[in-house]
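Undergrad: Generate coordinates for the sequence data below:
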Amino acid sequence: MDSKYSIIDKNKSNVSESSPFSLKRKFSYGSANAVPQAKKPHLSNVPKLSNPSPKQNATQNGTVTTKTAVDNIQTQRKQLPIFAVREQLLRYLQKCNTLIVIGETGSGKTTQIPQFLLQIGQDAIAVTQPRRISAISISTRVSKELKCKIGETVGYTVRFEDVTSKKTKIRFMTDGSLLREAMSDRLLLQYSTIILDEAHERTINTDILFGLVKNAQRQRIALNKNPLKIIIMSATMDVDHFSNYFNNCKTVYLQGRTFPVKIMHVKEPQSDYLHAVLSTVFTIHQTAPPNHDILVFLTGQEEIEGMAHQIKAMIKSNSLKGPTLRVYPLYAQLAQNRQMDVFVPSAQNQRKIILSTNIAETSLTISGIKYVIDSGVVKRRVYDSKTGMDTLKVKKISQDQAWQRCGRAGRESEGFCYRAYTFKEFKQMPTTTTPEILRSNIATTVLQLMSLDIDCRKFDFIDSPQPQSIELALNQLIALGAVSSGKRTELTEMGRKMAKFPLDPKYSKILLTAPSYGCLEEALSVVALLSGEEIFINNIHDTDRRGDALTAHAKFENEFGDHLTLLNVFKAYVKTERPKTWCHENFLNTRNLAYAQEVRNQLKEICNRFDLEIASCGNKFDQLRKCLLSGLFINIAEFQQRDNHYLTLTNRQRAKIHPSSVLSGKSNAEYILFTELVATGKTYMRTVTQIDPEWIDEVIPNIQQIKKLFKIADGS
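TA: I've put the predicted structure just below:
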């Protein structure tokens, strides 16, 4: 395909001229900063802490080196833009109980502000991050700057891992970890300062923390306790909205250090964004200098593993010209040591290609990235409060996300961003990402708040969910036995135990019910597997190997469905002495099975705290299926012979069994359980298990009342 780049002025939408360029894809060409002036928040009344910004190159996590590559880490710190305004910023940090910091990309806010606070006497500082890789990598960097071992003055806390000690004064942590601490200490008394970083991402956990820390600050003043300082940080946010919420608090603006990024849009809409992305990867590789690395944004693990396989196949075929290629996946469920591999600089005459989900959008600075290829989509769980169903969908990103992705190419030097969507499609994207709490099932949120004795209907949300969503969440918790029904909705004893598990309430219910069916040993394994990513490798392009994979997977199939098939795989996995080899031979994902084993161990510890009997049901699979029914009964579906579809029991949603299921294409069971709905062109049920209809009244005696609850929530 011939190619011409149309140069688009970043402040205008018209094409001004054309210039030839040899690429297989047609792109529109523009030059813009990673965060252009038009995208900066409204700052007319915000103090701007300005400083001279000599042109220098950045390194990992916002630190910089001059062109002579200064090795001294303290010198690197002093070259950060934030260091030039340190004294001004310290005055704001000292006098303000609550402060919003808008820090441009590369300003150094995330690594330096916690250290500045330490210098003014704040010695118990929590810094939240939306993702574990950010918490770990940033804490590692800050510990080096403070010349201490990780876990001493600086540490981190993420799900199932706490690397801190009594000496720790700066604790980087996921927002979920701080939320779990708040469940046992509502005033968060162990902290003198809480920094909520990447506030613009608006995860459910962060939105809850906004309300909790705001209330903790107020209550600590009222009770004459040690005051709590709150700092909200982001590169971009609705300043007025946040300032109003935090009692009209002060806002300061930090200039950053980003380099120009040339932005290219495809000229025509792409029906296959994966093909567009892959062809762009190869074209860049064959034309760009060595050690100019590429960061690709995709939707999830399956896409990433599939593209990694294709690239590696091309490498093995020796059909690629150019420097040696190394491919690195990056997604949330990837083992921690594999995630950290992306930070290792490329060797001489090599090129690194990182295939990532939106995990790399913020906080992370990966050394060597010169090119970003943006698919323009993200995989997002969307909740329909009318049907009560969670559905996994591939959705367009927001303009804010597009700018964040683009900015990854401008951290060290001038860069390039290739967007697999047209400029018109970009302009049609929503400006900001819808907060997660407004598009998700909030049953877990409601359970967490109720465990803190907070009425979710009266909680001080920065953006309140729809009343219908709250009522539906309450009805789900009532159905699960976590909340009492009646005029006063209160947590039951079951509900208080469920809140202690870092799980969806329906999975917590399965574990707490399992001892009565004598199958907690098996239930732990199944729930751990459901908490992670797909363990079967199905995205295989070679026809012969695809057949080998189907044969290997068939060995584990259970006639009753997918949950028991997963259990068979896990049982075999824990018995093997060579797990990597065994997984390779059976076309199974080693990383995801290892993650499930780690999660299972942690869930078992929680069960031991409750003195739950960990027994095995052996081959009495009916016991395990009944146990699964106790938590997944909202996800029952009934077969309809007239149109060869299933209807979900609580809301009459039409769906089919997903083709990946062991039950797909086989005799249709009258009733099944499913784990989730997936919407592509059609609606499919994933991870399904056949159940006996007689069990429904036995296991869920109030099923008719439950169906009535959901009809009320639906307004019907």
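
Undergrad: For the rest of this, base every contact and every neighbour count on C-alpha atoms.
TA: OK.

Undergrad: wait, Leu325 sits on Asn349?
TA: No: using Cα atoms under 8 Å, Leu325 makes no contact with Asn349, being 9.3 Å away.

Undergrad: So for these two, which residue has more residues nearby?
TA: Using other Cα atoms under 10 Å as the criterion, Leu325 and Asn349 rank with Leu325 on top: 21 against 13.

Undergrad: That one belongs to a strand?
TA: Yes: counting by DSSP: H, G, I helix; E, B strand; the rest coil, Leu325 is located in a strand.

Undergrad: Following up with a second sequence; could you model it the same way so I can compare the two?
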Amino acid sequence: MSDFKPRFLKPSDTSSFLDRNDATLLESTDFVYNRHLSQSIQTQRQRLPIFNNRNHILYLLEKYQTLVLVGETGCGKSTQIPQYMIEAEWPAQIGICEPRRVAALSLAGRVADETGSLIQSDTVGYAVRFDACTNKPKIKYMTEGILIREMMSDPLLKDYSAIMLDEVHERTLYTDILMGLMKKILRRRRELRLIVASATMDARELQSYFNNNTTDDKKKDTSVIMSVHGRQFPVDTYFVKEPVPCYVQATVDTVLKINSSKESGDILAFLTGQEEVDRAVRLLREHANAIEAAGKKETFTVLPMYGSLPYHEQLNVFKRTLDGFRKVIIATNVAETSVTIPNIVHVIDCGFVKMKWFNTETHTDSLMIMPVSKASAKQRAGRAGRVRAGHCYRLYTEDDFIKLPDTTPPEMTRSNMTYVILQLKALGIDNILKFKFPNPPPVGNIKSALEILYALDAIDIDGELTKPLGFNMAEFALDPLYTKILLTSAEFECSEEVLTIISMLQVETIFAKPSTGNSAVKARVQKRHFEVEEGDLITYLNIYLAFVQSGYGNDFCHRNFINYKSMKRVVEIRARLGKMMSNYGVPLVSCEGDTEAVCKCLVTGLFPNAVYLHYSGVYKTVRGDIELHVHPDSVLYTIPQPQWVVFCEVMHTTKLFMRDLTVIKSEWLLELAPHFYHKTVVKDY
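TA: Purely as a prediction, here's the structure:
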């Protein structure tokens, strides 16, 4: 496979993807423009496509309550509109919601530079999970989950004069929730303004959704559509002639082929997850080191980009490289929208994305690698046309592209609704079925979520949040299953250990996976030093304790083939979760090596994910009778398989694989989840 080189066939149509018709611009009104910035920054701002529409945007925000803005990524909508509003002396805070953490952080930094202020100052700030500003800046970038939690203490968002929902076309779970909540808030607060911004979306549908006066012919519309062109150059698109056997290896080969050509410009490649990104980065760095050692001119530097990467390392993709080096970025779909990386000329699209799908029978999310939609493929290709004419190399055939779905299904229609319902209940929305979602979730998903919340003791038989457990769980920025484990851990006298385990589960990859056979064997041997028969979660606990004893050293991680970046992130998360537990009165105590207490505590939250070993030799879910298999990376894969286990997630590749397993006893399910399980006797005649 190392000799494989994908051949690309250029299609007949290579026109620009993101051409749009201009919406009719309404009469403009002049506003005072404060020229307090340096000339260079002003010049950069004025070059953005959105600058010519500044007065039109401010006029529409004065006249209409909701502005549906169709603006391509890179036009400047996310950074400039909040500044225009501050310059026009809008009162109170302006909140900008981003679907991804990296987007909120990078945009806040960009605006801080443009306004000549410090980040987290009175002018610009950000708030993301486990990291929020304590003051009230005029411009506040945040993730969508943060705004939902703010609504719990301020249901009408009285601290804000305007809210901007950015990148709405991604249709994440929180995006749909926020649109439904903002629709209710706008009816109560006529002075509040909402900006719904996106690069690709059905603007007419959203305008109709937010138009609160459509039933009264005497009143004018409260929402309006505006379109802003981006700085888009032509993008030539290439497809492979034949399907590639391994898109990760094909990505590596394509990067090397582009790098050996005379084509200049940086490269951005899309893969599905952290594990694939790290693998591709490792292979490419080996080639880069060999090229540099040979003294060749085709030198390049390789950088990863994914959501769980530490913030200071995410910023590396925006920095200029050394003279003579080409920048190669290997990213997940976090770089598909929201973030514009400068100087990208070549894009490589693997054609797949990792998505969650909820199974109402097993009450679990399955992590599935699926083909991208046409809209996502066009977004990826559009990354190449920001600075000059670009190229997009698709690692799938043109016939396969035609068969792709037009859009990605909204996350609301394919996700676990447990956390959604918990937060909506905390916001005072009792009847979930009457809540006006843009795309209503399946009734089966709602029914499953209510059942799990009742078994978790988060809601009572009437569907009301319990006090204090239900309300406390709603305020935690975690999956309710993990939150229940944390909040009840003191009862089992193992809160220190559980805090560590839950923190370890918040990062995607703990173990480094070498590509060469000899190193892979060594990595497996080193992993054995931490493995225990209780399962993966207790193994994670051992790894963290050893990491702490080593002084949080990089040498320890390198020696044991552990991802140092992930472990640093675990330390940060653990510290923040520990503070939250203290705020809720949960004392941090240690079980002093009593692993049974830890495993029993884990069952208090993970009981919906229980499986048993069927006489046929495979695991089956207690409810739903779905066949599952132990993931090859699990510590339980190579030992005699225990009778009962609980898992944290399901991954669907060739089969349904369980990941992050813990061995349990069946009687714990009856003891700790009596509302969810009951014992029956089946007689065979």
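
Undergrad: quick one: the strands in the stretch 51-200 of structure 2?
TA: Counting by DSSP state E, counting those that start in this stretch, the stretch 51-200 of structure 2 has strands at residues 66-71, 93-98, 124-128, 131-132, 139-143, 160-165, 193-198.

Undergrad: Now distance to Leu315 of structure 2 too, for the ones you listed, in a markdown table please.
TA: Formatted as a markdown table, those follow (distance: least, Cα to Cα, whole Å):
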| stretch | distance to Leu315 of structure 2 |
| --- | --- |
| strand 66-71 | 24 |
| strand 93-98 | 17 |
| strand 124-128 | 15 |
| strand 131-132 | 16 |
| strand 139-143 | 17 |
| strand 160-165 | 23 |
| strand 193-198 | 23 |
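
Undergrad: of these, which approaches Gly585 of structure 2 most closely?
TA: Nearest to Gly585 of structure 2, of all the strands of the stretch 51-200 of structure 2, is strand 131-132, at 20.9 Å by Cα to Cα.

Undergrad: okay, and the closest one goes to which residues in structure 1?
TA: Aligning strand 131-132 of structure 2 against structure 1 (TM-score structural alignment) gives residues 161-162.

Undergrad: which position in structure 2 aligns with Thr365 of structure 1?
TA: Under the alignment (TM-score structural alignment), Thr365 of structure 1 pairs with Thr340 of structure 2.

Undergrad: Kindly report the same for Lys555 of structure 1.
TA: Aligned against structure 2 by TM-score structural alignment, Lys555 of structure 1 finds its counterpart in His529.

Undergrad: From Met504 of structure 2, how far out is that match?
TA: His529 of structure 2 is 18 Å from Met504 of structure 2, where distance means Cα to Cα, to the nearest Å.

Undergrad: Which one of these two is surrounded by more residues?
TA: More neighbours surround Met504 than the other of His529 of structure 2 and Met504, with 24 against 12 (other Cα under 10 Å).

Undergrad: before we move on, the earlier item: which stretch of helix or strand covers the match of Thr365 of structure 1?
TA: Per DSSP states H and E, Thr340 of structure 2 falls between elements, in no helix or strand.

Undergrad: for the one 5 residues further on, same thing?
TA: Assigned by DSSP H and E, Val345 of structure 2 belongs to strand 344-349.

Undergrad: Also Leu23 of structure 1?
TA: Counting by DSSP H and E, Leu23 of structure 1 is part of no helix or strand.

Undergrad: Equivalent analysis for Glu596 of structure 2, please.
TA: helix 595-606.

Undergrad: now the following helix or strand past that helix, how far from the centre of its chain.
TA: Once the chain leaves helix 595-606 of structure 2, the next helix or strand it forms, by DSSP H and E, is strand 610-613. The chain centroid and the centroid of strand 610-613 of structure 2 are separated by 30 Å under Cα atoms, centre = their mean, to the nearest Å.

Undergrad: Right, I'll call it a day here.
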